[in-house]
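# whatever this is, show me its structure:
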Amino acid sequence: MELTGIGVGRGIAAGPVKRMPEPLAEPADIERTADAESEIAAANVSLAAVGEWLRERGVKAGGEAKDVLDAQALMAGDPALAKDIAKRIEAGKTAERAVFDAFASFQKMLEGMGGYMGERAADLADVAQRVIAHLRGVPAPGVPESDEPFILVAHDLAPADTALLDFTKVFALVTRDGGPTSHTAILARAKSIPAIVGVGAGAESLTDDTLVVVNAATSTVTAGVSAADVEAALVKRAEWLEASNAPITDGALKDGHKVPLLANLGSPKEAAGAIALGAEGVGLFRTEFLFLDSATAPTVAEQEVQYTELLEAFPGKKVVVRALDAGADKPLSFLNEAHEENPALGLRGIRALRVKENILRDQLTALVNAQNKTEADLWVMAPMVADAEETDYFVGLCRELGLRVPGVMAEVPSLALVADQVLETADFVSIGTNDLTQYTMAADRMLGTVGSYQDPWHPAVLRLIKQLGDAGIASGKPVGVCGEAAADPNLAIVLVGLGVTTLSMTPAALAEVRAALLTVTLDEAKARAARALNGRTAAEARKLGSE
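Below you'll find the model as predicted:
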């Protein structure tokens, strides 16, 4: 029996299945017999205890796991949730039932938002389970223990359970739910282990001790295999681990064709970790962290400090900074106060910045100042650019202020269609595959009901990337990718075959992508790309492009 889902990475693993225990039984919906005040107090004690436990476990886990566990702790301490729970208790619910219903209500709201927020719903459900377990005085469901290596199968994995997983024992992760940005997928990339997420109802057939082979490269879980099949897979796993742990070198194909591997970063503090993993520079620095928690735009001086810190970490290296990308899922009142029925198609990115040009000028001025104080090779790009006219506007402003290398992001399909015109002015183009996929497929990336359309392997998306690659080759200017697609080792090969010159990704994916590129020549990458372009669906393109 073979199950398919979304593969993370390209590793392979094999072994017996161990399933996560089933969730605690739903609390009975009965009238409380205790007084409301004591029930509310008990609920608050349990919320506080779970929050503290999550924070302590986060400190022990460190790294990305700490950030996720801290976010869960904030969920447990959310005053709005506590208030909702208290109201339900006062209305006659028991503490357990009030917690269950209040968390379920918030979880439903997140699921309705879809995308990244929808995938955080599982984190909220995990907090609820822990609070209910504390109220009952019983242990919360956790990761199974085993003396031998195993494949962990679950509905979805919560951060608190996965933060301290023993990856000498857990060889791979398989989940019924989740997508490419779920916590399980993020964890798998960070730990460089194979995972298949979003397998669906078929995951229920994977019972304890069933022997399976998990192949992230083919996005498959094969059950009912023989001991010989497992042994063969483990040999391949050893080869994959050896390749992934090879000495860090610059990104290149087997024939020596250079493909610089860059990092996507969200703050200067992430620079050291990226360098340690072999990042040759930065392909996407997101500047939103400076703006999102503020009621007003940061000053030139405040921004300059952060940009200087970033650039100083990469002397002589390329650092690509994206101008503020606000709007849609990142609204800022000081940039656009108007209500929009569909903000993904509204004043977003360069459109919003043109309306409030003073904010853009301040940001570019801060970048110029940082550029002139450091030795990094600073490139700056505008988000959500639609055509040559918008390109001319941004590039002209950059040159007026003294920025040396201005470019644009290709996230709107129209830009790909006029890429030759755009590259007459821009010094480079960087493809944001997440948004390019969203707008090509007319499927809101934040809406869970159309999540299946969010696949950059779709031939329509690949053909737009080829147009951009061809325009780059014709103009002699670089075309990079900084979306999640670059972190997929097989897709990375196809992207190079389509004319992409650099790849930027989450630093945890660098080793696998580096190893994958070394397995093909440029001609072989082009052949894979050509096959993928002929696919009729994303799944077919993935299969054709991975062979």
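# going forward, measure contacts between C-alpha atoms and count neighbours the same way
Fine.
# and the next element down the chain from the strand ranked longest in the chain?
Longest strand in the chain, counting residues (DSSP state E): strand 12-19. Sequence-wise, the next helix or strand downstream of strand 12-19 (DSSP states H and E) is helix 36-61.
# could you name the helices and strands sitting against that following helix?
helix 63-76, helix 79-90, helix 95-113, helix 121-136 (3 or more Cα pairs under 8 Å, 6 or more residues apart in numbering; DSSP states H and E).
# got the angle between it and helix 95-113?
With axes from the mean of the first three to the mean of the last three Cα atoms, to 10 degrees applied, the angle from helix 36-61 to helix 95-113 works out at 60 degrees.
# and for comparison, fold this next one:
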Amino acid sequence: MEINGTGIGQGVAVGPVVRMAEQLPPPVDRPSHLDPELEGERARASLSVVAAELANRGAKAGGAAKDVLEAQAMMAEDPSLVDEVTKLLATGKTAERAVYESFAAYRDLLLGMGGYMAERATDLDDISQRVIANLLKLPAPGVPNPGHAFVLVARDLAPADTATLDLDQVLGLVTIDGGPTSHTAILAREKSIVAIVGATDAATLADGDTVVVDAANDVVISAPTPEQVADAEARIAERAALEAAPVTPGALADGTPVPLLANLGSADGAAEAVKLGAEGVGLFRTEFLFLDADTAPSVREQQEHYTRLLSAFPGRKVVVRVLDAGADKPLSFLNDAHEENPALGLRGIRALRHSEIILREQLTALAMADATTDADLWVMAPMIATVEETEYFTKLADELGIKVAGVMVETPSAALIADRVLRVAAFASIGTNDLTQYTMAADRLLGTVANLQSPWHPAVLKLIADVGAAGAELGKPVGICGEAAADPLLAVVLVGLGATSLSMSPSALADVRASLARYTPDDAKALARAAMAAEGAADAKQAAQAVATEITTARAAAS
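Purely as a prediction, here's the structure:
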């Protein structure tokens, strides 16, 4: 039986299934026999224990996991949540029930806000479960330890669990819920875990079932034949050899360079990115400096962080995105006003113009860091939709000492007028996650519309092609910094559409590098034409794969 989902990366794994236990049931709503103050002490103690545990896990895991788990730890002791727990305890509830109800109410609030905040609602469920387990003196929810290597099947995985998976035991990961931009997917990609998310029918798998987890083909094979197991094992050996091969710059088969860059969320990941072959940074997210803070960081504080990043890439391109925040990532010092549809509200460059001093200070700090380092700094603005916004950002960046100022193309409007936008901007970087979301009118955080969230859709590819054509005509670089660049086959298509560089999670670099090396520029254009001519996302991927197979077969026959 084949179970479809969304593969993360290109890996394959074979092994027996171990199911992760379902969540604890809601605590019984009964009156407490303890004084509210004593129940309050119990609740606060458990919240502190869980917060410390999450922070410790984050410190050990490092990278993106550290940022995610530190944010969870802060959520566990959020004053507004603690106040709500205290109010419920005063009505006679137990600490367990008060925690459950408080977190559930806050979770519903975040879900209603949509966007980034809705994504964090799942994290609240994990924190609540851990606190309740601590109060009940039960083991915290987590990954089972059967004493042998296994494929983990779960409803979804909390960041704390994904970040600390024992990769000597966990051969692969399959989740029933979740999508390609969930925390589970992001952390699995960073840790190079063979994973398939959103595999609804995986709920039918039982402990001990043998499965092949084929992320490259978006499928879990239950009860595989001996031939399917042998094929999977051969591919595992092939990938191991690939990862051990010497690192070389990204290039097509004829030597045409395609720089492969890293997406980073903090300077902590720079050394590992370089080790894995990153030729620079295509997207440095600066949000980590601002999120969960009461005030904006000072120019000096920002300069120190940017200097550390730039120092890790002497002589190499580093593309920094200024703060991408707003109504869907509310910051008290930027804009925390409630909006009915935050994904279409005051976010990105719109929010920064609303509080220009924050943008000015960030650009000043970046210029100061650039002056003391040898990296090739490029700076870009998020969520550009108009030429006027492009002119605003590039003029301000030039005024404050930024040498190369560009824009993110994440809205269909920016893609459709890319020729005019690129007459003003020095470069464009296409954020395929948001571009897909806005093109398909499908929230990328909602599993209910996951089938519409693929960057393979011809409508999305057409917009990317428009930007690529504009860049070629004007001699302006066009990079890709969305998760689409991490798909080895789609990476070739993107180059065929005019992308001049690709930026991705460092763990994806080896696969993409190997894929590009198999095709010439004409091959890439042929794959792109085939995908563009398809009716839908799945058809586009199949069409590109068919052309790729023809090219490989013809080459093999010729040799």
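# now the helices and strands packed on helix 36-61 of the first structure as a markdown table including mean neighbour count and distance to residue 385 of the first structure?
As requested, those are exported to a markdown table (neighbours: other Cα atoms under 10 Å; distance: least, Cα to Cα, whole Å):
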| stretch | mean neighbour count | distance to residue 385 of the first structure |
| --- | --- | --- |
| helix 63-76 | 21 | 32 |
| helix 79-90 | 18 | 38 |
| helix 95-113 | 20 | 25 |
| helix 121-136 | 22 | 32 |
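# once aligned to the second structure, how far is the longest strand of the first structure on average?
Comparing strand 12-19 of the first structure with its match in the second structure after superposition yields a mean distance of 1.2 Å (mean Cα distance after the TM-score superposition for the first structure).
# which residues touch that strand?
144, 149-154, 171-172, 194, 206-217, 230-231, 233-234, 236-237, 240 (Cα atoms under 8 Å, 6 or more residues apart in numbering).
# returning to what we had before: looking at the helices and strands packed on helix 36-61 of the first structure, which is closest to residue 353 of the first structure?
Among these, the nearest to residue 353 of the first structure by Cα to Cα is helix 95-113 (25.7 Å).
# can you spell out which helices and strands pack onto the closest one?
If contacts are counted by 3+ Cα pairs under 8 Å, 6+ apart, helix 95-113 of the first structure sits against helix 36-61, helix 79-90, helix 115-119, helix 121-136.
# list the buried ones in the first one?
When you say that, I think you mean helix 36-61 of the first structure. Neighbour-count burial for helix 36-61 of the first structure, counted by 16 or more other Cα atoms under 10 Å, picks out 36, 39-40, 42-44, 46-52, 54-55, 57-58, 61.
# next, the mean deviation of it compared to the second structure.
With mean Cα distance after the TM-score superposition for the first structure, helix 36-61 of the first structure averages 3.4 Å from its match.
# how far does that helix sit from its chain's centre?
Computed by Cα atoms, centre = their mean, to the nearest Å, the separation of helix 36-61 of the first structure from the middle of its chain amounts to 29 Å.
# who touches the host helix or strand of residue 263 of the first structure?
Taking DSSP H and E as the criterion, residue 263 of the first structure maps to strand 261-265. Residues from elsewhere that reach strand 261-265 of the first structure, judged by Cα under 8 Å, 6+ apart: 250-251, 271, 274, 279-286, 482, 502-507, 510, 514.
# inside helices: which ones of the contacts of strand 12-19 of the first structure?
Applying DSSP state H to the contacts of strand 12-19 of the first structure, the entries found in helices are 230, 231, 233, 234, 236, 237, 240.
# re earlier: out of the helices and strands packed on helix 36-61 of the first structure, flag the one nearest residue 313 of the first structure.
Nearest to residue 313 of the first structure, of all these, is helix 63-76, at 19.3 Å by Cα to Cα.
# excluding its backbone neighbours, what's nearest the residue most central in space within the second structure?
In the second structure, the residue lying closest to the centroid (Cα atoms, centre = their mean) is residue 186, at 4.3 Å. Distance criterion Cα to Cα, 6 or more residues apart in numbering; nearest residue to residue 186 of the second structure, sequence neighbours excluded, is residue 180 at 7.5 Å.
# need the helices and strands packed on helix 36-61 of the first structure in JSON lines with distance to residue 255 of the first structure, can you?
Shown next, in JSON lines, are these (distance: least, Cα to Cα, whole Å):
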{"stretch": "helix 63-76", "distance to residue 255 of the first structure": "36"}
{"stretch": "helix 79-90", "distance to residue 255 of the first structure": "57"}
{"stretch": "helix 95-113", "distance to residue 255 of the first structure": "45"}
{"stretch": "helix 121-136", "distance to residue 255 of the first structure": "44"}
